[in-house]
Structures are given as C-alpha cells and as structure tokens.
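Colleague: quick one: sequence and predicted model below, then my questions.
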Amino acid sequence: QSVVTTFILQRFTDDPWLQEALFCLFFTLFVVALMGNGLIIMAIYSSPNLHTPMYYFLVNLALLDVACISTVLPKALQSLVAENTISFGGCLTQMFVFSWLLGSELLLFSAMAYDRYLAICQPLHYGILMSSRVCVSLASFVWSTGALNSLLLTCLTLPLPTFVSDVMTIITDMFLTGLNFLLTMTSYSFIITSILRIQSAEGKQRAFSTCSSHLVVVTLYYSTVLYTYIRPVLGSAGLLDKVAAILYTTVTPSLNPLIYTLRNKDFKASVRKLVFPK
C-alpha cells in the first residue's frame, strides 16, 4: 500500500571468507558461461557444415544462456562485495527479462526435442518437416511466447496482493512448464522407442548420441525449475532455495556448452579450425 522506490538486496552470507569464495566461484562461472556459449555461437556461424536445424537451435540456447547469466549474476556479484540496492523500475525490468529468458528456454527445449524426434523417427521427411523456414518460425514462436508470458507475470506483480500474485504466478508457470515438460517427454518416448528398434549396436549408439546431451540438460534444468515453482507452496527452505537458484541461473548456463560439445566430433573439429586456423 506504500510507494516503493528502492529494494535492498539480501546477501548470500555475512561470512567475509565465504563471500570472497562465492565471488570467485560466481565470477569464474560467469566467465566460463560467456566464453563457452560465445565459442558455440562463433563456431557454428563460421562452419557451413554446422548450419543445420540442431545447431540453429543450439545457437538460440547459447544466446539465452548468455542473456540469462548476464541479467542476474552481475547484481549477485555486487551484493558479495558491497551494499546492493535496485530501483523499483530496475527490479521490474530484471524480472521481465529473466522470466522472458526462462520461459523461452523451456519452449526451446521442446523445439529441440521435436527436432530430434523428426531426425530419428522421421529421417526421410526430416529435410521438409524441419526446413529453414520452419526453424525460424519455431524460434520466433519461442522468443515471442516467452516474452508474452513474462509480460503477464510482470504485470501481475504490480496491482495485486502478494498471495494472489504468488498463486497466479504458480498457475501460469506450471502451465508453461508442465506443458513443455509433457511435450519434451512425449518426444523422447518416441525417440527411445525408435532407437530400441534399431538392429545394430552402432546404429543405436549413433542415434542416442544425437539426443543424449539434450536429455541431460533438460533433466538438470527441469529438476531445479520445477522445484522453484513448487517451493512457494511448500514454504521457504533457506539454503536449498539459494542452491536451486544458483543451479538454474549460473551453473546450467556454464555447463551447457560442455555437455553439448563434449562428444560432438563435428563441433570439436569446427572449434579447432576456429581457434587454430591454417
């Protein structure tokens, strides 16, 4: 009921030694995320052989990860070394951008799962069903729907009491998260069924390698995001809340480049050409 102009952001801890340790950890993860995702974008852009739907969506994921970690981590770093405040407008802006990125990432995971489903289950029609036009349309839908969802959530926080806002946020986000989770799992149920039907062990391994990285990232991301959405109903869990927030805002963007490229021979070859040109 009062006019709010500034929020004081609470620190992770008041222990000076732990503050320094967390600052070094977060800063390292920040640099790793920027360099790793930046390398993904440059390598794919400069390698014509990687201009395929799978890598097109991977570039979108890298952009989302860079934007996500750049939205929240600088303020977290500042709070570890100095008193940290944020204006009311700045808080709303950060909330809108952050919610936009998280919602878009959920949608992008579904698009990536659909791409892998077509590649494995419909290989003869893959070129038509996942054309350049379809890829651009899917990416546009991902970014625009994420923005619309975030705008709705941000507007809900303005005039309503906290309890009503929490309930509406949970309903909206659980619908977005639950629907995308269902679509992703449905795609992978078809993918796994198709892989099991492959006769040769080599064929099974090759097919599974094209989607295993995405499945690992989805599992890590959804486990933390679902906890965050359900947590308001369960009540605050203190340290566990902070760990979950760190995982999906900082650790996941840092690990994604490593997970997606660790076993990818084509990408590693493109990186070597980019870093060590002849």
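Modeller: Happy to help now that I have it.

Colleague: all contacts plus neighbour counts: C-alpha atoms, from now on.
Modeller: Fine.

Colleague: any chance you could map the helices in the stretch 1-150 of the chain?
Modeller: Taking DSSP state H, counting those that start in this stretch, the helices of the stretch 1-150 of the chain run over residues 16-46, 53-81, 88-121, 126-129, 132-156.

Colleague: put this beside the first:
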Amino acid sequence: MSAAEHGNRTPASSFIIVGFETTWAMEIFLFILFLCMYVVTIAAHIMIIALVIVDMGLQKPMYLLLANFSVAEIGYITATAPKMIDALLTRNKEISYSACILQFYCFFAFGGTENFFLVVMGYDRYVAICHPLHYQRIMAKKNCLRLTIGAWTSGMLASTSPTLWVSTLNFCYPNYIEHFFCDYAPLLKVACEDTSKGEFAFTVVSWNIILGCFFLTLLSYGFIIFHILKIPSVEGQKKAFSTCASHITVVSIFNGTIIFMYIRPTSTIRFTTDRVISIFYCIVTPLMNPIIYCLRNKDVKNAVRKILQNILCRYIIRK
C-alpha cells in the first residue's frame, strides 16, 4: 500500500529508515557485528587492491579485474552499511531526501558494475582456458582497459535512468521506509502517485542487467566446462577447474540472492523477510568475496606470504 492510499498527501522532505525493529540490547549487538563486518570487508578489499598494485606477479588481467571488482565492492557496501550502523547506535533513523536518492543511485550503480565485472572476469577465464595461445593478444592491456572502462561505464549509466525517475516522484507521509536503506520497492511504497509505468521500466532494466549478465557468465563457463571435459588427464581437469572455482563461487552467491530479490513481482515482496535476506547480498557477500578469492588462489596467497616475509625481515634487521 502506497502513501497515497493512506490518505496523507503532505509532501515528505525526508524519510525514516525503519531498519531492524528490535530491542536496544539487540541493536547494540547488531551495531558491533555489522561494524566489525564492514571494517573487515573494507580492509580485505583494500588489501587485494594494494597487492595487485605492489606485486608485479599480480599485474595480470585476471587480478587487475579483481582489483577493480574490489573497488566496486567497497562502493557497494559503503552505499548502505555506514547509515545502517549509525542508525543502530544512535537510533537516528532519519535520512534526508537527497541522501536517500544518492544512496539509491550508488547502491544500484556499484551493484550493476559488479555484475558487469563478473561477466568480464568470466570472459577472462574463458579466454585463458579455451584459447590459452591467444590469451596475451586478446587480453592485452589495451583490451583489458577497454573492458574495465566498459564495465564501470555500463554500471554507472544503468542506474542513472531509474534514479532520475525516482527523483521526480512525490513522496508523502507516513514517510517510513521499511528497510535499512533506500531500496527500490520500499521507497516506491512512500510515493503518493501512480508508479506502475516506472516500475515496469525498472523491471525491464533489472531483468536485462541481472539476467543478461548472469546468462553471459554462464555462457562463458559452459564453454569452459565443455573444454575442460575434453582434457584427457584428471590432473589437468582439476588444475583448470581450480582457476575458476573462486569466480564460480562468487557468481553463485551474488547472483543467487540478487535474482531472488529483484527478479520477481513487487506484489510478492515481504519487507520483513527481505531485510534479513538483503543482509546477505549487502553485507555478507562483500565480506565473503575477498576471503574466497584469497583462500582459493595460490597467486594471492603467495603475494601475501611474500609481503609478510618482507615485513618480518625488515623488522628483524631493525632489531
């Protein structure tokens, strides 16, 4: 039910993010939990970016794309987590109209960019495994830069149209957003005008980006699996699969929750349940991704080990 159906058409210049309606003690617990998760996530992604910049062994397309993906992840989690964490501690759940629209744009822009980078990273693995002799030519620095710019540009532009449309809506009291951030469906519920046409347009954009990117990634891995199965040795198959395992895991977790949340009719949305599910793709997934890439990637682990050894040697020499 929209704000218009409540009968109060007084324009709202700010919103109240409901968040997690629970006890003060539980909110303090959630504050500590989410703050720790946010700090660890930011630190882990900064570590990946720093490793790629510092270690020459990671100056490869696969890791350059991973570093850009980490930048997008930092923007993605930062779009929602700080306000949620602040609201849990201070209980100040008000957010201004402009801040809400900015949060809406950043969340979908960085989320869309992640989707595009997952496609590019899948294509990189496809070329590396299916066309290894042509890898250096196909994924040359110039082409890698074009793919990177394309992913960033596509993600930023894809969110522009929905944001501009939402910014033209009139919002009325009661101005409660039944979520912990300015998400699409909870925000439209506060609108005091017909949003059906805009909802349809948003659905089309969401389906094209989410399902389109997911299909292209699956297509890359379809060719990869077909190629791997033709490798005669079991050891060779395992080695080929190991180079893709991290990316497959990230794609499965990220797209699984995103598809469930946004590829469905708005009439089926249950905001209380969605708040819990949203935690997984807003907070948990950005935390898990660097852990997955680091634990399952020998090059990253070797780079970390090398840096730690250098730090230890310098410490011993100074002593």
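Modeller: Sure, I can see it. Everything numeric in this text was worked out from a predicted model, so none of it was measured.

Colleague: hmm, back to that, between the helices of the stretch 1-150 of structure 1, which one is nearest to Y221 of structure 1?
Modeller: Closest to Y221 of structure 1 of those, according to Cα to Cα: helix 88-121, at 8.8 Å.

Colleague: quick one, which of the helices of the stretch 1-150 of structure 1 is nearest to V216 of structure 1?
Modeller: With Cα to Cα, the closest approach to V216 of structure 1 among the helices of the stretch 1-150 of structure 1 belongs to helix 88-121: 11.4 Å.

Colleague: chain center to that closest one: distance?
Modeller: Centre-to-centre, helix 88-121 of structure 1 and its host chain are 6 Å apart (Cα atoms, centre = their mean, to the nearest Å).

Colleague: by how much does that helix deviate from structure 2 on average?
Modeller: When structure 2 is superposed, helix 88-121 of structure 1 averages 0.7 Å from its matched positions, counting by mean Cα distance after the TM-score superposition for structure 1.

Colleague: what sits against the most centrally placed residue in structure 2?
Modeller: If you average the C-alpha coordinates of structure 2 and look for the closest C-alpha using Cα atoms, centre = their mean, you land on G111, 4.4 Å from that point. For G111 of structure 2, the contacting residues are 72-73, 76, 155, by Cα atoms under 8 Å, 6 or more residues apart in numbering.

Colleague: nearest to C294 of structure 2, of these?
Modeller: Ranking the contacts of G111 of structure 2 by separation from C294 of structure 2, with Cα to Cα as the measure, puts E73 on top at 15.2 Å.

Colleague: from T243 of structure 2, how far off is that closest one?
Modeller: When distances are taken as Cα to Cα, to the nearest Å, E73 of structure 2 and T243 of structure 2 turn out to be 21 Å apart.

Colleague: cool, and T160 of structure 2?
Modeller: For T160 of structure 2, the distance to T243 of structure 2 (Cα to Cα) stands at 35 Å.

Colleague: out of E73 and T243 of structure 2, which sits in the busier spot?
Modeller: When E73 of structure 2 and T243 are compared for neighbours, E73 comes out ahead with 25 against 16, by other Cα atoms under 10 Å.

Colleague: ok, and the closest non-adjacent residue to the more buried one?
Modeller: Take E73 of structure 2 and drop its neighbours on the chain: the residue closest to it by Cα to Cα, 6 or more residues apart in numbering is P286, 6.1 Å away.

Colleague: can you find the partner of the one you found in structure 1?
Modeller: With TM-score structural alignment as the matching criterion, the partner of P286 of structure 2 in structure 1 is P253.

Colleague: thought that match was touching V31?
Modeller: No. With contact defined as Cα atoms under 8 Å, P253 of structure 1 does not count as touching V31 (10.7 Å).

Colleague: who has more neighbours out of the two?
Modeller: In this view P253 of structure 1 and V31 are compared by other Cα under 10 Å, and P253 has more residues nearby, 29 against 12.

Colleague: tell me the spacing between the counterpart of the residue nearest to the centre of structure 2 in structure 1 and T71 of structure 1.
Modeller: For G111 of structure 2, the aligned residue in structure 1 is L102 (criterion: TM-score structural alignment). Applying Cα to Cα, the value for L102 of structure 1 to T71 of structure 1 is 11 Å.

Colleague: cool, and V3 of structure 1?
Modeller: Using Cα to Cα, we find V3 of structure 1 at a distance of 25 Å from T71 of structure 1.

Colleague: who's more crowded, those two?
Modeller: Using other Cα under 10 Å as the criterion, V3 of structure 1 and T71 rank with T71 on top: 18 against 6.

Colleague: and that one, what's its match in structure 2?
Modeller: Taking TM-score structural alignment, the alignment pairs T71 of structure 1 with A79 from structure 2.

Colleague: so how far does the helix or strand hosting H247 of structure 2 sit from its counterpart in structure 1?
Modeller: If you go by DSSP states H and E, H247 of structure 2 is part of helix 234-262. Plainly put, helix 234-262 of structure 2 ends up 0.7 Å away from its match in structure 1 on average once the two are laid over each other (mean Cα distance after the TM-score superposition for structure 1).

Colleague: what range in structure 1 matches that helix?
Modeller: With TM-score structural alignment applied, helix 234-262 of structure 2 matches the range 201-229 in structure 1.

Colleague: I'd like the distance from that stretch to the chain centre, please.
Modeller: Computed by Cα atoms, centre = their mean, the chain-centroid distance of stretch 201-229 of structure 1 equals 13 Å.

Colleague: list the buried ones in stretch 90-109 of structure 2?
Modeller: Residues 93-95, 97, 100-101, 103-109 are the ones in stretch 90-109 of structure 2 that count as buried (16 or more other Cα atoms under 10 Å).

Colleague: and of the residues you listed, the nearest to P132 of structure 2?
Modeller: Taking Cα to Cα as the measure, A109 is the one of the buried residues of stretch 90-109 of structure 2 closest to P132 of structure 2, at 32.9 Å.

Colleague: ok so, going back, which residues are in contact with the match of P286 of structure 2?
Modeller: Residues in contact with P253 of structure 1, defined by Cα under 8 Å, 6+ apart, are 33, 62, 65-66, 68-69.

Colleague: the helix or strand where it lies versus helix 16-46: what angle between them?
Modeller: When secondary structure is defined by DSSP H and E, P253 of structure 1 falls within helix 252-261. Interaxial angle of helix 252-261 of structure 1 relative to helix 16-46 (axes from the mean of the first three to the mean of the last three Cα atoms, to 10 degrees): 40 degrees.

Colleague: average distance between helix 252-261 of structure 1 and structure 2?
Modeller: Overlaying structure 2 shows helix 252-261 of structure 1 at a mean distance of 0.7 Å from the equivalent residues (mean Cα distance after the TM-score superposition for structure 1).

Colleague: tell me the buried residues in the helix or strand following that helix?
Modeller: Counting by DSSP H and E, the element after helix 252-261 of structure 1 in chain order, helix or strand, is helix 265-275. By neighbour count on 16+ other Cα under 10 Å, the buried set for helix 265-275 of structure 1 is 267, 270-271, 274.
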